[in-house]
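Peer 1: This is the structure alone, sequence omitted:
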């Protein structure tokens, strides 16, 4: 797949050139960098000013040759941030709708395979209103696959889900990557999702491709690595318990007491908070005498190495899933592996300014 597109929007100039191999390619960048605009042009929802789009050898757009294939003829599956299922149709009817609007519908055996792959066979008779957020997204993925696409576009498909639903859905994207040969262009600003899912990364900043390449190589780039580290934060919910005279606010998060510099919120108010990966220190044992007021027990569920000198640990804790960043040397010194128990010293907690919270 070859993308070479230019388009002037009211707020920025889109100028992107890259290729997409098999597997999952992540369009990675901050919010507003142009990621969704790129996949909308590929889908045929936006028309570029100039350039070309070639998918599976078929030219979908070429400004010089005046080629423009309409969206409904492109044979592209689109997974939105929210499922966008038809509320008046059952799950099965939503899935079958995809085969009605494609010129090359999948066979019955393929329908059975996809509902088994996504674990939605027991949901077929339900209405969308009776589905959880994660279930709706699995049905939306199934509907995209049943359109028999030559390409799947996924626009931040996990962003509207809480952490437990994200954890539920991630293995299904891994199965799509590993078992199907359909290339997936996956939009995200989450470094965690890039690290877990992507084979290839196209880093986007202000409408331009800054660094394309294999995921490990791109995340080794110092510029992208800094962006990934900034993005590497974990969100959780808490409520205000008390404001103390020493300038600290006491918080409660799923039964855990935490302290942070005074926040402007009334006692009892709910808060959406986040902890950055570089603000966590990892120890094998709890430190009894320490200046760290916030300590948590955790269990390591996964270890990822995005670059030679960086280690990301995913940890299961009482306040939810957290992701910590360590240097390779510190990680080797501790001798940690997935499945080990450990303790976290949290150096800073921030109020989140994102649209959703775990």
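Peer 2: In hand now; what should we look at? Model, not experiment: these values are computed from the prediction.
Peer 1: C-alpha only now, for contacts and for neighbours.
Peer 2: Noted.
Peer 1: What's the local residue count around residue 170?
Peer 2: Residue 170: 15 surrounding residues under other Cα atoms under 10 Å.
Peer 1: can you check residue 41 too?
Peer 2: Neighbours of residue 41 (other Cα under 10 Å): 19.
Peer 1: putting a second one here so we can go through both:
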């Protein structure tokens, strides 16, 4: 485990009481409604707020009240990306990046400016001032400045919350690249489930200052007892490997648990690991494989269980696909007509255009 923590925070009308052990790699998302304690917990990890508790990162203890130990923020090997970019207005983009880089003694610099500039496509922006940048561009520069401090842990506090939809779509691929290329463990705060699904590997669900669930992203998205499966955006994230990057007609063929899946995505190389989000509403079920249909994807699955949907006319069906879980939303009438039941072998039909 990368981070071990226990914090107690008491304020008027709010109490945070958490104990967590977080993974040493990938993206851990702190998810919950506004006021659930996400940002407070992140600020405790950063040392920006001091409250009763304990915190260690890998083999370093950053806070231990019993030993009266508290390591100040500037001595913690972390980077912090705030909701607002907060760039220095008098410095060009190059100067803002250099500020982060120069804070680190040369022997401790394991990330170089050229690497970050290429990763975040900042080359065309280097001579501009912050007021000449879009919101998404400013946040990319802020991210680059944080990375150039060579952090061993990166904290991100709702970095997309202040951006419009177009700017979010602009910056999300860069966050994915950061996750995949630099291998820095990230703790990411968000109340937007679409962001979490796209970026996170591990999920911590916070409610009124308490951890109500935590675990791998897919397990929580498809858990019967959690709310995600009973929302309009109910979905799962499958781990896949690229088989044919150019399978024809602008499609890519990937392998999921030994079965082929065609997705509408290009610019990926053979053998690359990627995640594919599949909405429950895009999964149809059949008792036999279909050939004369527009569905490109037909996966062999086993029915785990059936539960009520959002409304009485719907059912949610959880399906076993190798070691992963797929979710389908069907009508109650279809569930009855197909005589759906646990243990049944089925075929999950998915439109290729629904997968990107």
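Peer 2: Good, I have the coordinates. Just so it is clear, the structure is predicted and the values come from calculations on it, not from any experiment.
Peer 1: how much space is there between the aligned partner of residue 63 of the second structure in the first structure and residue 43 of the first structure?
Peer 2: Applying TM-score structural alignment, one finds that residue 63 of the second structure aligns to residue 61 in the first structure. Taking Cα to Cα, to the nearest Å as the measure, residue 61 of the first structure and residue 43 of the first structure are separated by 11 Å.
Peer 1: cool, residue 331 of the first structure as well?
Peer 2: 43 Å.
Peer 1: which one of the two has more residues nearby?
Peer 2: The neighbour comparison of residue 331 of the first structure against residue 43 (other Cα under 10 Å) goes to residue 43, with 25 against 18.
Peer 1: Show me what that one aligns to in the second structure.
Peer 2: Taking TM-score structural alignment for the superposition, residue 43 of the first structure sits opposite residue 46 in the second structure.
Peer 1: quick one, what contacts that match?
Peer 2: By Cα atoms under 8 Å, 6 or more residues apart in numbering, the contact set of residue 46 of the second structure is 73, 76, 78, 80, 155.
Peer 1: For burial, what's the neighbour tally of the first one?
Peer 2: Counted with other Cα under 10 Å, residues neighbouring residue 73 of the second structure total 17.
Peer 1: Residue in the first structure paired with it?
Peer 2: Matched to the first structure by TM-score structural alignment, residue 73 of the second structure sits across from residue 71.
Peer 1: quick one, helices of the stretch 101-250 of the second structure?
Peer 2: For the stretch 101-250 of the second structure, the helices defined by DSSP state H, counting those that start in this stretch cover 113-119, 135-147, 165-181, 193-199, 217-221.
Peer 1: distance from the fourth one to the first structure after superposition?
Peer 2: With the two structures superposed, helix 193-199 of the second structure lies on average 0.9 Å from its match in the first structure, counting by mean Cα distance after the TM-score superposition for the first structure.
Peer 1: For residue 277 of the second structure, see how far away the match of residue 43 of the first structure is.
Peer 2: Residue 46 of the second structure is 32 Å from residue 277 of the second structure, where distance means Cα to Cα.
Peer 1: hang on, the match of residue 73 of the second structure packs against residue 44?
Peer 2: Yes: the pair residue 71 of the first structure and residue 44 passes the contact test of Cα atoms under 8 Å, sitting 4.4 Å apart.
Peer 1: Show me the common contact partners of these two, please.
Peer 2: By Cα under 8 Å, 6+ apart, residue 71 of the first structure and residue 44 have no common neighbours.
Peer 1: ok, longest strand in the second structure?
Peer 2: If you go by DSSP state E, the second structure has its longest strand at strand 297-308.
Peer 1: I'd like to know which elements the following helix or strand past that one is packed against.
Peer 2: Note on strand 297-308 of the second structure: by DSSP states H and E, the next helix or strand toward the C-terminus is strand 314-321. Packing contacts for strand 314-321 of the second structure, counted by 3 or more Cα pairs under 8 Å, 6 or more residues apart in numbering; DSSP states H and E, involve strand 297-308, strand 324-331, helix 332-337.
Peer 1: so of the ones you listed, which one's packed in deepest?
Peer 2: Ranked by mean neighbour count, those are led by strand 324-331 with a mean of 22 (mean count of other Cα atoms under 10 Å).
Peer 1: Next, the buried residues of stretch 132-140 of the first structure.
Peer 2: Of the residues in stretch 132-140 of the first structure, 133, 134, 135, 136, 137, 138, 139, 140 count as buried by neighbour count, 16 or more other Cα atoms under 10 Å.
Peer 1: thought the second one was touching residue 168?
Peer 2: The one in question is residue 134 of the first structure. Yes: contact between residue 134 of the first structure and residue 168 holds when scored by Cα under 8 Å: they sit 7.0 Å apart.
Peer 1: re earlier: taking the first structure as the reference, give the residue range the longest strand of the second structure aligns to.
Peer 2: Going by TM-score structural alignment: strand 297-308 of the second structure matches no residues.
Peer 1: Looking at the helices of the stretch 101-250 of the second structure, spot the one closest to residue 36 of the second structure.
Peer 2: helix 193-199 (14.7 Å; Cα to Cα).
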